[in-house]
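>>> just to be clear, the model below is a prediction. Sequence and coordinates:
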Amino acid sequence: MMKKNLKNLMMLSLVAGTLSMTSCRDSGDKNDEPAEPMQNEMHQEQEMEMDHSSSQNKMKNYQDEAMSAEFKDENTATAYELYVDIKDALVNTKAEIAKTKAQELSEAKTSEKITAAAKKIASSDDVNKQREAFSDLTGAMEKQLESALASGEIYKQYCPMAFEGKGDYWFSNSKDIYNPYYGDKMLKCGRVDATIR
């Protein structure tokens, strides 16, 4: 009886481990097709362990693509540009840059919720606390982006593993995944969840 319980426990552990390792994988990937450049893949960590120094150099230089979206008003355009700067700083795990850009955003003409979230980021030197506040900023920014585009697209992206498996969103100018909640720990963990037009 005890051997059977132990065997069942081991099987459950194996299944749970397998599920957690694949939770960041895009369900649309096919085994016979080459994957996009590590997009939506958890094996990023293994490759980073093999060549940690070159991936750190890459991380220091990450910057979202130039904005192709055009906004109906200047204030929303400025707020979104600063949002992207904060996101890029978090992707690169640069707390000081995130703090500076968040301070700029808190002084811009925008909604109270965006200002409050930006002030939280600007008041912290701890990148993990900044990432928590960035979640609030993303929620506030989403309301600002509704019906704000004159042309172009913005990509709403999602990481299922953020905040201990609760998952969270962010916005990007590019379909490429660069995760602001994990930085170089799980840089490519995520997927495009929606496109704002």
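Arrived safely, thanks for sending.
>>> going by C-alpha atoms from here, please, whenever you check contacts or count neighbours.
OK.
>>> so which other helices or strands are in contact with the helix or strand containing residue 128?
Here residue 128 sits within helix 127-145, counting by DSSP states H and E. Contacts defined by 3 or more Cα pairs under 8 Å, 6 or more residues apart in numbering; DSSP states H and E place helix 127-145 against helix 74-91, helix 95-106, helix 112-122, strand 168-172.
>>> identify each buried residue in the first one, please.
Of the residues in helix 74-91, 76-91 count as buried by neighbour count, 16 or more other Cα atoms under 10 Å.
>>> circling back: so can I have TSV of the helices and strands packed on helix 127-145 showing distance to residue 184?
Shown next, in TSV, are the helices and strands packed on helix 127-145 (distance: least, Cα to Cα, whole Å):
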stretch	distance to residue 184
helix 74-91	7
helix 95-106	14
helix 112-122	20
strand 168-172	16
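>>> these: which one's closest to residue 178?
Relative to residue 178, the nearest member of the helices and strands packed on helix 127-145 by Cα to Cα is helix 74-91, separated by 6.4 Å.
>>> another one to put next to it:
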Amino acid sequence: MKKQIKNVIMLAAVVGSLSLQSCRETSEDKVAPPMQNEMHEEDMDHNMDGDDTMMDDQDMDTTSAKFKDDKTAEVYNHYIAIKSALVKTDAPMAQGHAKMMIGSIENTEANAELVRAARDISTSNDVNKQREAFSQLTATMESLLNGAIESGEIYKQYCPMAFEGKGDSWFSNSKEIRNPYYGDKMLKCGRIEATIK
């Protein structure tokens, strides 16, 4: 009987540690449904780790990468601004930056998928739909970024829990993880998957 109780306790401990391992977030964060659409006011300055500088770091939006042409740099900077808006769960800000991105690529030979994804973000006020379009935007940005960097680096980051466990990627100027698919619900969920130089 004691052996059975001991086995049950060991099994419960293993299951519990595996469920917490995925993104090292607190159990309070795990309760939140994936891709929850909510607008924040006072909570925007509150980091789940207790750090009051949640996402307002100017350095995270500044890239060390230098691009071979100014148009690519401009499009990438708009991409980063959209990402930052989604990290903050700010649909109107994401819309505004997506509109600016479209203006930057209208007179170029941009990939039609890039334009479509930016347009989907710019015409939606639902942050969950914007996050889905951002996934497409990221996929098309990758081909734009390959071979476009003269110096410096950009980080391709990945969250295994995005889109109900399917996982998805995004680009960042910093090694710090700031998850655009969950915002402050799982702000630091993710890992660096590649470095683009």
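Sure, I can see it. Treat the numbers as computed from the prediction; the structure is a model and nothing was measured.
>>> touching, residue 157 of the first structure and residue 188? I think so.
No - if you go by Cα atoms under 8 Å, residue 157 of the first structure and residue 188 don't touch, sitting 11.1 Å apart.
>>> between the two, who's got more neighbours?
residue 188 (26 against 22; other Cα atoms under 10 Å).
>>> now that that one has come up, it's in contact with residue 175, right?
No - applying Cα under 8 Å, one finds residue 188 of the first structure not in contact with residue 175, separated by 11.3 Å.
>>> of the helices and strands packed on helix 127-145 of the first structure, which approaches residue 13 of the first structure most closely?
strand 168-172 (25.7 Å).
>>> for the lengthiest helix in the first structure, packing partners?
Looking across the first structure with DSSP state H, the single longest helix is helix 2-22. Contacts defined by 3+ Cα pairs under 8 Å, 6+ apart place helix 2-22 of the first structure against no helix or strand at all.
>>> contacts for it, please.
The contact list for helix 2-22 of the first structure (Cα atoms under 8 Å, 6 or more residues apart in numbering) reads residue 42.
>>> packing partners of the following helix or strand past that helix?
Sequence order places helix 44-50 as the next helix or strand after helix 2-22 of the first structure, per DSSP H and E. Applying 3+ Cα pairs under 8 Å, 6+ apart, we find helix 44-50 of the first structure packed against no helix or strand.
>>> quick one: buried residues of helix 44-50 of the first structure?
44, 48.
>>> so after that helix, what's the next helix or strand?
As assigned by DSSP H and E, the chain's next helix or strand after helix 44-50 of the first structure is helix 52-60.
>>> that next one: how far from the chain's middle?
Relative to its chain's centre, helix 52-60 of the first structure lies at 18 Å (Cα atoms, centre = their mean, to the nearest Å).
>>> list the contacts of it.
By Cα under 8 Å, 6+ apart, the surrounding residues in contact with helix 52-60 of the first structure are 48, 91, 92, 184.
>>> from those, pick the one nearest residue 118 of the first structure.
For the contacts of helix 52-60 of the first structure, the minimum distance to residue 118 of the first structure (Cα to Cα) is 16.5 Å, reached by residue 91.
>>> quick check: that closest one touching residue 185?
No - using Cα under 8 Å, residue 91 of the first structure is not in contact with residue 185; the gap is 9.8 Å.
>>> what sits against the aligned partner of residue 106 of the first structure in the second structure?
Residue correspondence to the second structure (TM-score structural alignment): residue 106 of the first structure is matched to residue 102. By Cα under 8 Å, 6+ apart, residue 102 of the second structure lies in contact with 115, 118, 119.
>>> of the residues you listed, closest to residue 58 of the second structure?
residue 118 (23.3 Å).
>>> OK, contacts around the equivalent of the closest one over in the first structure?
Structural correspondence for residue 118 of the second structure with respect to the first structure (TM-score structural alignment): residue 118. Listed by Cα under 8 Å, 6+ apart, the contact set of residue 118 of the first structure reads 102, 103, 105, 106, 133, 134, 137.
>>> neighbour-wise, which one of the residues you listed leads?
residue 102 (30 neighbours).
>>> for that one, what are its contacts?
When contacts are taken as Cα under 8 Å, 6+ apart, residue 102 of the first structure is in contact with 82, 83, 86, 118, 119, 121, 122.
>>> can you list those in TSV and add distance to residue 5 of the first structure?
Below are these laid out as TSV (distance: Cα to Cα, whole Å):
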residue	distance to residue 5 of the first structure
82	55
83	51
86	50
118	51
119	52
121	48
122	52
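>>> what's the burial count for residue 60 of the second structure?
Neighbour count of residue 60 of the second structure, defined by other Cα under 10 Å: 17.
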